[in-house]
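1. Predicted model, plus sequence, below.
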Amino acid sequence: MRSFLALDDIDPGELHRIVSRSVEVLDQREPLRHELGGKVLGLYFAKTSTRTRTAFTSAAVRLGAAVVPYGPADLQLNTGESLPDTGRVFGAMLDGLVMRTAGPLADMRLVASAGGLPVVNAMAAEEHPTQGVCDAATMLRHFGRVDDLSVLYVGEGNNTAAALGQVLSAYRGVTVVFATPKGYGLDAALLDALRKKGSEMDSRFHETHDLASVEIEADVVYTTRWQTTGTAKTSADWREEFRPFHVDDTMMSRWPEAVFMHDLPAHRGDEVGGSVLDGDRSLAWEQAWMKYGSAVAILEWVYCDSANSGAPESGQETTRRTD
């Protein structure tokens, strides 16, 4: 049994292969082999999802699996059944579970342990690891590499930011600056861990609350929506605190060579202007498409380890392809 719960659980070499396989899936033309034929996967989404839920459903079906979907009101968890008991039932009837909640990652580990089945973290409070794989794969597909990229993340230090930091910490020579509003930064322990990992990979991780102080030559400017699924703001004036972190054409002009990324959904006029999101420097829609490629790669890694075959290691370039 192998679960995909947190990026820090996965060996960097394995993670590189999953990321590379994600790109390969998106660019290949032939149908996928039914390597999950005969398996039944549960998809439990206690919180809303468009891209992740569709990606994993489509990936599972195209890999040959049957899918049992569960929405937020479908399980007896709502009537008081415990997570371990729910996990035991899942383990008896399913071959795996893709799970999204606003709860802690520990809940997913409990379900996996109690049920004895693989669990894929499709978003927990601390981290959104499948998004991290998607983000690195989008960069790899566009630049032909992830090593040595400079990334500016703008906005709340949420689970998307955590996953972005974790996945990029597996590559060499990267620079990541998290520009976050005061009181909405990354968890201090996570930032410290990223810096320690970065020192081993000749990479840098930095956080600032003053966007004007950012001096890197960014290859990527990345933002996410201000109203993150499953979270609430501590201040009634939070919109004013976030306003300086709005990504518009003026901000992007500071980094004229940078591409724009957004994990979607987007709220035009809040975290990003429409001309940036829909502009010719935006990778947001390719990034959304990459959710499918990364879902396939993750399911293959969990069940059949196809991600280990023939993919380049970090530092090896792939041919850039654009549509």
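-> Looks like it came in fine.

2. Could you use CA atoms for every contact and neighbour count after this?
-> Will do.

3. Pull the number of nearby residues for Thr234.
-> 9 (other Cα atoms under 10 Å).

4. how close does it get to Gly293?
-> Thr234 is 36 Å from Gly293, where distance means Cα to Cα, to the nearest Å.

5. same question, Trp301
-> 12 Å.

6. now do Tyr171
-> On the measure of Cα to Cα, Tyr171 and Gly293 end up 20 Å apart.

7. Which one of those two is surrounded by more residues?
-> Between Tyr171 and Gly293, Gly293 has the larger neighbour count (other Cα under 10 Å), namely 28 against 25.

8. what are the ranges of the strands in the stretch 101-250 of the chain?
-> For the stretch 101-250 of the chain, the strands defined by DSSP state E, counting those that start in this stretch cover 119-123, 150-154, 175-179, 204-208, 220-223.

9. tell me what the fourth one is packed against?
-> In terms of contact count using 3 or more Cα pairs under 8 Å, 6 or more residues apart in numbering; DSSP states H and E, strand 204-208 is assigned the packing partners strand 175-179, helix 188-200.

10. Repeat that for the shortest one.
-> Applying 3+ Cα pairs under 8 Å, 6+ apart, one finds that strand 220-223 contacts strand 150-154, strand 259-262.

11. The first one now?
-> In this structure, strand 119-123 packs against strand 96-100, helix 105-115, helix 129-143, with contacts taken as 3+ Cα pairs under 8 Å, 6+ apart.

12. dropping in the other structure now:
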Amino acid sequence: MNGRTRRRSLLSIADLSADELVELVRRSSWHARADRSAAGTPLAGSVVGTYFRTTSTRTRTSFTVAAQRLGAGVVAYGPHDLQENTGETVSDTARVLSGMLDALVARTAADPAELRALADQERMAVVNAMSADEHPTQAIADLSVLSTLRGRLDGLRVCYLGEGNSTAAALALALARIPDATLHLRTPEGYGLPAYIRRMAMQTAALHGAVVDEQHDPHRIPEAVDVVYTARWQTTGSVKPDPSWRTSFTPFRVTTELMDRLPNAHFMHDLPAHRGVEVDAEVLDGPRSIAFTQARHKLYSAMAVLEWVVRGAW
């Protein structure tokens, strides 16, 4: 266990110090620039489990490939594979898996308390691959691509339009740790960040000279931003109680007209995207879109995260 009494887990960006977040982003950016073989196989002899209860293209593939590239074995579990389905407790499941796995990458899309229960043991690291309230590894990938593109993160200005979902929550908690960064969130009324996430992000931002600002007016877009970011409106595994919710969301669509008003801004999307819904096809597929580069950085951030939770260093 490399001298540690307890493996580190990554359940929330809030669990990371600003320095830890920056180091994970730097390592991810290093993987993006380095030769494929440069990292070697530091996880040789380790075994990583992937447990996905809901659909996943980028996150599941990135952690599987990351583990393999780093030399680890991989055991994959689908939504019906574990005995939790027959009534075994989460704590018993964790005790069993922790005797065999070095890390478990889990997408429960449910109460994050389940992830913390899985992590409540000393032998196995647990990585949140998206829960109902946060998608921390997405934020690390997002900052990785921006760090690689800009050469730095300080002073980054991002405007996010759409639902205050798990991606937006992780982005808020992450940018709150970056000096002089600004995150403008424009979310539909009733679909903003969870109150405790917003409060935590704003408190953290005040400590680092950053700004996290959430408003519900889609027409109040700042004139100068480095990035316009959106996510699909129907989050994986969620159902909106209001049948007319799309009416509230339509003004928050990222259009060619909006991007024309912000000629220096890149466009980001966590994918999957619905062209013509939350974003115009011309924007997603246009020259200023870095959405698919952003997706590729999911692999690099997964490599950085696995090194950090399994080995504790690089």
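-> Great, that's in hand. Since this is a predicted model, take the numbers as computed values, not measurements.

13. Could you report the TM-score for this superposition?
-> Once the chains are laid over each other, their TM-score by TM-score structural alignment, normalised by the length of structure 2 reads 0.95; 307 aligned residues with a Cα RMSD of 1.2 Å.

14. if we can go back for a sec, possible to save the helices and strands packed on strand 220-223 of structure 1 as a markdown table with distance to Asp219 of structure 1?
-> Converted to a markdown table, these look like this (distance: least, Cα to Cα, whole Å):
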| stretch | distance to Asp219 of structure 1 |
| --- | --- |
| strand 150-154 | 5 |
| strand 259-262 | 6 |
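
15. Ok, which of those comes nearest Ala179 of structure 1?
-> strand 150-154 (4.9 Å; Cα to Cα).

16. okay, which residue is most central for structure 2?
-> Gln138 (1.8 Å; Cα atoms, centre = their mean).

17. Next, count neighbours for Asp260 of structure 2.
-> The burial count for Asp260 of structure 2: 11, using other Cα under 10 Å.

18. Translate it into the numbering of structure 1.
-> Alignment note (TM-score structural alignment): Asp260 of structure 2 maps to Ser253 of structure 1.

19. if we can go back for a sec, just put the helices and strands packed on strand 220-223 of structure 1 in TSV and tack on mean neighbour count and distance to Thr52 of structure 1.
-> Shown next, in TSV, are those (neighbours: other Cα atoms under 10 Å; distance: least, Cα to Cα, whole Å):
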stretch	mean neighbour count	distance to Thr52 of structure 1
strand 150-154	24	21
strand 259-262	23	14
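
20. Among these, which comes closest to Leu211 of structure 1?
-> Using Cα to Cα, those put strand 150-154 closest to Leu211 of structure 1, at 8.2 Å.

21. Which part of structure 2 matches that closest one?
-> Going by TM-score structural alignment: strand 150-154 of structure 1 matches residues 157-161.

22. can you tell me the mean distance of the matching stretch from structure 1 after alignment?
-> On superposition with structure 1, the mean distance recorded for stretch 157-161 of structure 2 (mean Cα distance after the TM-score superposition for structure 1) is 0.5 Å.

23. mind checking how far that stretch is from the chain centre?
-> Centre-to-centre, stretch 157-161 of structure 2 and its host chain are 15 Å apart (Cα atoms, centre = their mean, to the nearest Å).

24. With stretch 129-147 of structure 2 instead?
-> 2 Å.

25. for stretch 171-183 of structure 1, same thing?
-> The chain centroid and the centroid of stretch 171-183 of structure 1 are separated by 15 Å, computed with Cα atoms, centre = their mean.

26. Check stretch 182-197 of structure 2 too.
-> Here stretch 182-197 of structure 2 shows a centroid-to-chain-centroid distance of 16 Å under the convention Cα atoms, centre = their mean.

27. Pick the most buried one from the helices and strands packed on strand 204-208 of structure 1.
-> strand 175-179 (a mean of 24; mean count of other Cα atoms under 10 Å).

28. what's the mean deviation for that one versus structure 2?
-> Strand 175-179 of structure 1 sits 0.7 Å off on average (mean Cα distance after the TM-score superposition for structure 1).

29. Which other helices and strands does that strand contact?
-> Using 3+ Cα pairs under 8 Å, 6+ apart, strand 175-179 of structure 1 is in contact with strand 150-154, strand 204-208.

30. coming back round to it: right, so of the helices and strands packed on strand 204-208 of structure 1, which gets closest to Ser22 of structure 1?
-> Per Cα to Cα, nearest to Ser22 of structure 1 of those: strand 175-179, 22.2 Å.

31. Structure 2: matching residues for that closest one?
-> Under TM-score structural alignment, the match for strand 175-179 of structure 1 is residues 182-186.

32. Could you do stretch 72-83 of structure 1 as well?
-> Using TM-score structural alignment, stretch 72-83 of structure 1 pairs with 79-90 in structure 2.

33. Identify each buried residue in the matching stretch, please.
-> Residues of stretch 79-90 of structure 2 classed as buried under the neighbour-count rule (16 or more other Cα atoms under 10 Å) are Val90.

34. Give me the contacts around it.
-> By Cα atoms under 8 Å, 6 or more residues apart in numbering, the residues outside stretch 79-90 of structure 2 that reach it are 51-54, 93, 114, 117-118.
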